[in-house]
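Q: No sequence on hand, only this structure:
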């Protein structure tokens, strides 16, 4: 094989891997149709079909009546990667907790939902303790908005079809309203949940953007009664935590 042929084969292999990851990122945990995956990734349906068949053969995805959804092989890979992230940033999360004494967390996302990787619960008498069985839609949470701010508008539209689910009277339910807020997140570096996920609860979030890793975010969650007064110090604490976490995750 000539040098040119070797380079061409290498580039082709990289493209296949890139497309496979695009399909995996577009998966919804409850199942996605081939058409939905093609729209979300911008790939031809026939290409998506071939990728899905190959991933299914390795148990990375499962194909059933509800469509294509994550398989146990993907869950094993995700758990291994999440474990590494948690190990590296746990000290910084602990520092954030000590600076705020509020419930703090680091998260990523899967499909349209926030996935918590690690959290520390506030030790204050009046505090927020998240319920594990409550829906965690990206558009209604501070950490979710922080991660969405790292995506382009086309990806967001494919990920979050309208109408957006309303959890409280304050939840954003249109993409136009969400895009305006995400523009502000990109400018300021912080995202907010002002009783959009649960009445009486507010949060501030910040995106964690590290090349080679999926979007992550940190957030501090607290009762609405003390949120606005604490915003200046919360921003300083999250800003310092974000810088420290990015440094830790970039280490070889």
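A: Alright, I've got the coordinates. Predicted model only: the values in this text are computed from it and were never measured.
Q: hey, let's count contacts and neighbours off CA atoms from now on
A: Noted.
Q: Report the secondary structure state of residue 145.
A: The three-state assignment at residue 145 reads helix, by DSSP: H, G, I helix; E, B strand; the rest coil.
Q: structure B:
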């Protein structure tokens, strides 16, 4: 009891040795959390769907995409944006048909959380470039998927820039702000402008699409799903024009 009383006093935690111990304990705990998250992201197995490795050639490892009508695809995409909808259930009827621009449009329109969006991207590109035993040994399919995904990302980013420049040049263009797309204040504003997950969705502003893509690119660079050199080359080109 006496020790509990001592520990409850603020003055106890002001002692240099106690402060040092608390800092070290917090740093140790934070390192453990970050290492755990990094391992999951690097392995690409946050939702049990790795993007590379010999495990991919086993049947049933990743969901098969199936053809469906537009209404079913829309409802599935809205369910994907809702964290309470289990991916295990959604994986039973992954719709076919979302590719390139249509894939990005549905992710931004429904404001799909990044982890769930990443899961869908992996499933989509695994179905596009199916791994084989020979490609697994050489890593050819992994490189092909990463290259194709990076190429599609860069193409969509360019489309967003072109759309923004076109609207900026039009006298009736009223979207704001035009600078600091990923600054703190702008992020708060764009979050309010973001479409809600699920339910009826309408086309988001080009600023929100850009902000969403910036976050997705940052996440996928961390997971090593993108080819950095391709992105850097595109960014350098944008600085020159």
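A: That came through, no problem. The structure displayed is predicted, hence computed values, not measured ones.
Q: TM-score for this pair?
A: The TM-score (TM-score structural alignment, normalised by the length of the second structure) is 0.26; 106 aligned residues with a Cα RMSD of 5.8 Å.
Q: Quick check: longest helix in the second structure by residues?
A: Among the segments of the second structure that qualify as a helix by DSSP state H, the longest is helix 140-169.
Q: next SSE after that helix?
A: In the C-terminal direction, the helix or strand that comes right after helix 140-169 of the second structure (DSSP states H and E) is helix 184-193.
Q: Which strands or helices does the very next helix or strand once past that following helix pack on?
A: Using DSSP H and E, the helix or strand that directly follows helix 184-193 of the second structure along the chain is helix 206-222. Applying 3 or more Cα pairs under 8 Å, 6 or more residues apart in numbering; DSSP states H and E, one finds that helix 206-222 of the second structure contacts helix 101-109, helix 114-128, helix 140-169, helix 184-193.
Q: that older thread, going by neighbour count, list what's buried in the longest helix of the second structure.
A: For helix 140-169 of the second structure, a neighbour-count test (16 or more other Cα atoms under 10 Å) marks 141-143, 145-154, 156-157, 160, 164 as buried.
Q: Show me where the first structure has its helices.
A: With DSSP H as the criterion, the first structure has helices at 3-26, 34-41, 45-57, 72-100, 142-148, 153-159, 175-188, 227-250.
Q: want to try CSV for those, with distance to residue 201 of the first structure as columns?
A: CSV is the format used below for those (distance: least, Cα to Cα, whole Å):
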stretch, distance to residue 201 of the first structure
helix 3-26, 29
helix 34-41, 32
helix 45-57, 40
helix 72-100, 16
helix 142-148, 11
helix 153-159, 25
helix 175-188, 19
helix 227-250, 9
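Q: With respect to burial, which of these scores highest?
A: Burial of the helices of the first structure is given as mean neighbour count (mean count of other Cα atoms under 10 Å); helix 142-148 ranks first at a mean of 30.
Q: by contact count, what packs against that one?
A: Identification of packing neighbours for helix 142-148 of the first structure by 3+ Cα pairs under 8 Å, 6+ apart yields strand 103-110, strand 113-120, helix 175-188, strand 191-194, strand 201-208, strand 216-223.
Q: if you set the cut-off to 10 Å instead, what comes out?
A: Counting contacts by 3 or more Cα pairs under 10 Å, 6 or more residues apart in numbering; DSSP states H and E, helix 142-148 of the first structure is packed against strand 103-110, strand 113-120, helix 153-159, helix 175-188, strand 191-194, strand 201-208, strand 216-223.
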